[in-house]
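J.: With the sequence up front, the predicted model follows.
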Amino acid sequence: MRFVPAIAAIVLVSCPLTGCTGEPADTPAAGRYALMPTALVDDNTTCDALYGASTDGPIVDAVDIVRRFETKPDLSLVTVGELQSTIIALDDVRTRASVSSERLIDRNEVTLRQLLTIQTSRVNATVDTGVFKQAGMDLLGFCAQYLQ
């Protein structure tokens, strides 16, 4: 059952409250994800692509990135490469997803794009990770029936 690890991944976004730490990934994530077909796909395929066969998909990486940002807001635990590759992977899924799941994926990307802008411009800005968390819970609720 992949639903429980997916919930755990979303819940880990609140990890800063427990004092856990993380390390930036050494390799970009884009090469890890299977590319989706070029045509629109059903919600089951979309959710499988987002969460991955072993909860190693791009949405899980997005959760990890946001968790590390919350742990250390100077973004020293997050690389430009992993932000870019995760956004690209989410874009790949989003452009082939149904309209209902497309909107949910897009809402998850907003925070990652903000972090990428901060990381590349080195200009401080406020990032509301609550938006990401709510979008993640909405997406998890949408995908729950397919992740069991």
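T.: Happy to help now that I have it. Just so we're clear, the structure is a prediction, and the values are computed from it rather than from any experiment.
J.: going forward, measure contacts between C-alpha atoms and count neighbours the same way
T.: Fine.
J.: which stretch of helix or strand covers residue 140?
T.: In the assignment (DSSP states H and E), residue 140 maps to helix 129-143.
J.: tell me which strands and helices that helix is in contact with?
T.: The contact analysis (3 or more Cα pairs under 8 Å, 6 or more residues apart in numbering; DSSP states H and E) places helix 129-143 against helix 3-11, helix 43-51, helix 99-121.
J.: can you pull the buried residues of the last one?
T.: The one in question is helix 99-121. Along helix 99-121, the positions that meet the burial threshold by neighbour count (16 or more other Cα atoms under 10 Å) are 101-102, 104-112, 115-119.
J.: Comparison target, given below:
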Amino acid sequence: MKVNYFSIPEITVSYNDNVKASERFVVKCSEDASQIFAEAHKDCMEHHEEVNVLFLNRANRVIGISCVSKGGLDGTVVDIRIILQTALKANCSSVMLSHNHPSGSRKPSQADIAITQKLKDGCKAVGLLLLDHLIITGEGYMSFADEGLL
């Protein structure tokens, strides 16, 4: 059987890094992360749910942030494969997940707890660390790590 290699799609991976490592923001605690995530969620805070992910290097310096899901008033779909794909593409060491609750409640739902565990397991499988999952509201945040839920 002869294979025509010109009919097979080529897959390329690229990552553009235009910030020196020494100039990147360092996340030392959940409060640091909450400030970044609050800014990322400011346009949707009480309107609809969005999920954002911070990608960090070994020194907890922020490599980048990505919105991985936009949903409705009371939920959104999170595909951990997209998060892991981006994490591997960015060559990060760890990730932090966040989503907002338009209702203002900082209490995690069963779905929040389930996706956190699923992402934690996925990260472990590819050698990454899930540092935290924050629920962001207009009046504060809740950290899974601080609450012992990781």
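T.: All right, it came through fine. Computed from a prediction, not measured in an experiment: that's the story for all the values here.
J.: Fetch the TM-score of the aligned pair.
T.: The TM-score (TM-score structural alignment, normalised by the length of the first structure) is 0.32; 82 aligned residues with a Cα RMSD of 5.1 Å.
J.: Among the buried residues of helix 99-121 of the first structure, which one lies nearest to residue 62 of the first structure?
T.: Each of the buried residues of helix 99-121 of the first structure was scored against residue 62 of the first structure by Cα to Cα, and residue 112 proved nearest at 7.3 Å.
J.: still on that earlier bit, residue 136 of the first structure: which of the buried residues of helix 99-121 of the first structure is nearest?
T.: Ranked by distance to residue 136 of the first structure (Cα to Cα), the buried residues of helix 99-121 of the first structure are led by residue 108 at 6.3 Å.
J.: burial of residue 130 of the second structure, as a residue count?
T.: 21 (other Cα atoms under 10 Å).
J.: Ok, the one 10 residues further on next?
T.: Counted with other Cα under 10 Å, the burial measure for residue 140 of the second structure works out to 14 neighbours.
J.: Distance-wise, check it relative to residue 31 of the second structure.
T.: From residue 140 of the second structure across to residue 31 of the second structure, the span is 10 Å (Cα to Cα, to the nearest Å).
J.: ok so, going back, so which of the buried residues of helix 99-121 of the first structure comes closest to residue 142 of the first structure?
T.: Taking Cα to Cα as the measure, residue 101 is the one of these closest to residue 142 of the first structure, at 7.7 Å.
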